[in-house]
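Asker: Got a sequence here, can you build the structure:
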Amino acid sequence: MIKQVFINLPVADLQKSVAFFAALGFSKNPQMSSDTGACIVMSDAIFVMLSTHDGFRNFTPKSICDTKTAVEVLVSLCCENREEVDGLVAKAIASGGSTYDKPEDLGFMYSHSFVDLDGHGWGLFCVRET
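Answerer: Alright, predicted model coming up:
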């Protein structure tokens, strides 16, 4: 059984990206961080490994996606409630991120999204209890 998820993402400016995620309320694990990478703790089971482009190239022979013109991945996170979804999107925008859509309320689920400083897409949603 899988116990944890580590999402690995290349970033142009490691310090700016760490500050961006800190502004969203996430912490950095210093034991799993270095000059070329930082471990962002999202929960007990979800971690984002931010790596400089040079550091990221140690993990794959493929080229790094230009997120200005292409999508490499969309990461979706399940939040506690609508307020958490809206709050994280607002913090992301205030910290230099952006959004490309409007919130969507489907009755059973509420969602919105943001794009971080490096163009990675983050979908946020909450499911209503029935």
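
Asker: contacts, neighbours, all on C-alpha from now
Answerer: Will do.

Asker: Let me know the secondary structure of the residue nearest the centre of the chain.
Answerer: Closest to where the C-alpha atoms of the chain average out (Cα atoms, centre = their mean) is Trp122, at 5.4 Å. Per DSSP: H, G, I helix; E, B strand; the rest coil, the local secondary structure of Trp122 is strand.

Asker: and the longest helix seen in the chain, how far out from the chain's middle?
Answerer: Longest helix of the chain, by residue count under DSSP state H: helix 82-94. Centroid displacement of helix 82-94 relative to its chain, using Cα atoms, centre = their mean, to the nearest Å, is 13 Å.

Asker: quick one: the helices in this structure?
Answerer: Using DSSP H, the helices of the chain run over 14-23, 53-56, 82-94.

Asker: would you turn those helices into CSV with distance to Thr130?
Answerer: Conversion of those to CSV gives the following (distance: least, Cα to Cα, whole Å):
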stretch, distance to Thr130
helix 14-23, 32
helix 53-56, 42
helix 82-94, 15
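
Asker: closest to Cys65 out of those?
Answerer: Distances from Cys65 to each of the helices of the chain were compared by Cα to Cα, and the smallest falls on helix 53-56, at 10.5 Å.

Asker: That closest one packs against which elements?
Answerer: Helix 53-56 is packed against strand 5-11, with contacts defined by 3 or more Cα pairs under 8 Å, 6 or more residues apart in numbering; DSSP states H and E.

Asker: Please generate a structure for the following sequence too, so the two can be compared:
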Amino acid sequence: MDRMIFVNLPVADLDVATRFYTDLGFRLDERFTDEHAASVVVSDTICVMLLVPAFFAQFTPSPVGDPRRSTQVVNCLSAASCEEVDALVRRAVAAGGAEYRPTQEEGGMYGRSFTDVDGHAWEVMAMEVTPTS
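Answerer: From the prediction side, this is the model:
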């Protein structure tokens, strides 16, 4: 069985956040989208759940912080090539996000980072994976 991951993010403005992620080329799953949440399909096994703060608060006993003031989590997506990394970061910036860290290049890895419109950090990484023996 392939496991799925659901990244749950509190967002200040659901419409703005939804538009940001669909501008990146991800699709919306209308079955799990309403005035409290939007389900953004990144791949067959990854969904980003954008949640208004009051709804997000129902899932955690901890206070909901501002991702612009402290890093809560850094999500990383794989990419097939350096060009795909660059293209996704360009789309993120064009959609209202911002570059987050300098480009990382080391030992067969190429990565860049961006924040979404709410300040959530994302990395995009292309890696040369060598089979282990």
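
Asker: hmm, back to that, correct me if wrong: the residue nearest to the centre of structure 1 contacts Tyr100.
Answerer: No. With contact defined as Cα atoms under 8 Å, Trp122 of structure 1 does not reach Tyr100; the gap is 10.8 Å.

Asker: Now do the shared contacts for the two.
Answerer: When Cα atoms under 8 Å, 6 or more residues apart in numbering defines a contact, the residues bordering Trp122 of structure 1 and Tyr100 alike are Ser113, Phe114, Val115.

Asker: Let me know the closest of these to Cys126 of structure 1.
Answerer: Distances from Cys126 of structure 1 to those, taken by Cα to Cα, are shortest for Ser113, at 11.8 Å.

Asker: That closest one -> structure 2?
Answerer: Under the alignment (TM-score structural alignment), Ser113 of structure 1 maps onto Ser113 of structure 2.

Asker: For its match, give me its contacts.
Answerer: Ser113 of structure 2 makes contact with Val89, Glu99, Tyr100, Arg101, Pro102, Thr103, Ala121, Trp122, Glu123, Val124 under the criterion Cα under 8 Å, 6+ apart.

Asker: among those residues, who's most crowded?
Answerer: With neighbours taken as other Cα atoms under 10 Å, the top of the contacts of Ser113 of structure 2 is Val89, carrying 25 neighbours.

Asker: right, so of the helices of structure 1, which gets closest to Gln4 of structure 1?
Answerer: helix 14-23 (19.0 Å).

Asker: returning to what we had before: identify the residue range in structure 2 corresponding to the longest helix of structure 1.
Answerer: The counterpart of helix 82-94 of structure 1 in structure 2, counting by TM-score structural alignment, spans residues 82-94.

Asker: Ok, stretch 54-71 of structure 1 next?
Answerer: Residues 54-71 of structure 2 are where stretch 54-71 of structure 1 aligns, taking TM-score structural alignment as the criterion.

Asker: Can you give me the buried ones in that stretch?
Answerer: If you call a residue buried by 16 or more other Cα atoms under 10 Å, then stretch 54-71 of structure 2 has these buried ones: Phe56, Pro67.

Asker: now do stretch 30-45 of structure 2
Answerer: Thr33, Ala37, Ala38, Ser39, Val40, Val41, Val42.

Asker: Then stretch 104-123 of structure 1?
Answerer: Neighbour counts using 16+ other Cα under 10 Å place 110-123 of stretch 104-123 of structure 1 among the buried residues.

Asker: between the residues you listed, which is closest to His53 of structure 1?
Answerer: His53 of structure 1 has its nearest neighbour among these in Asp118, at 11.1 Å by Cα to Cα.

Asker: My guess is that closest one contacts Cys65. True?
Answerer: No. Between Asp118 of structure 1 and Cys65 no contact is recorded; they are 10.4 Å apart, counting by Cα under 8 Å.
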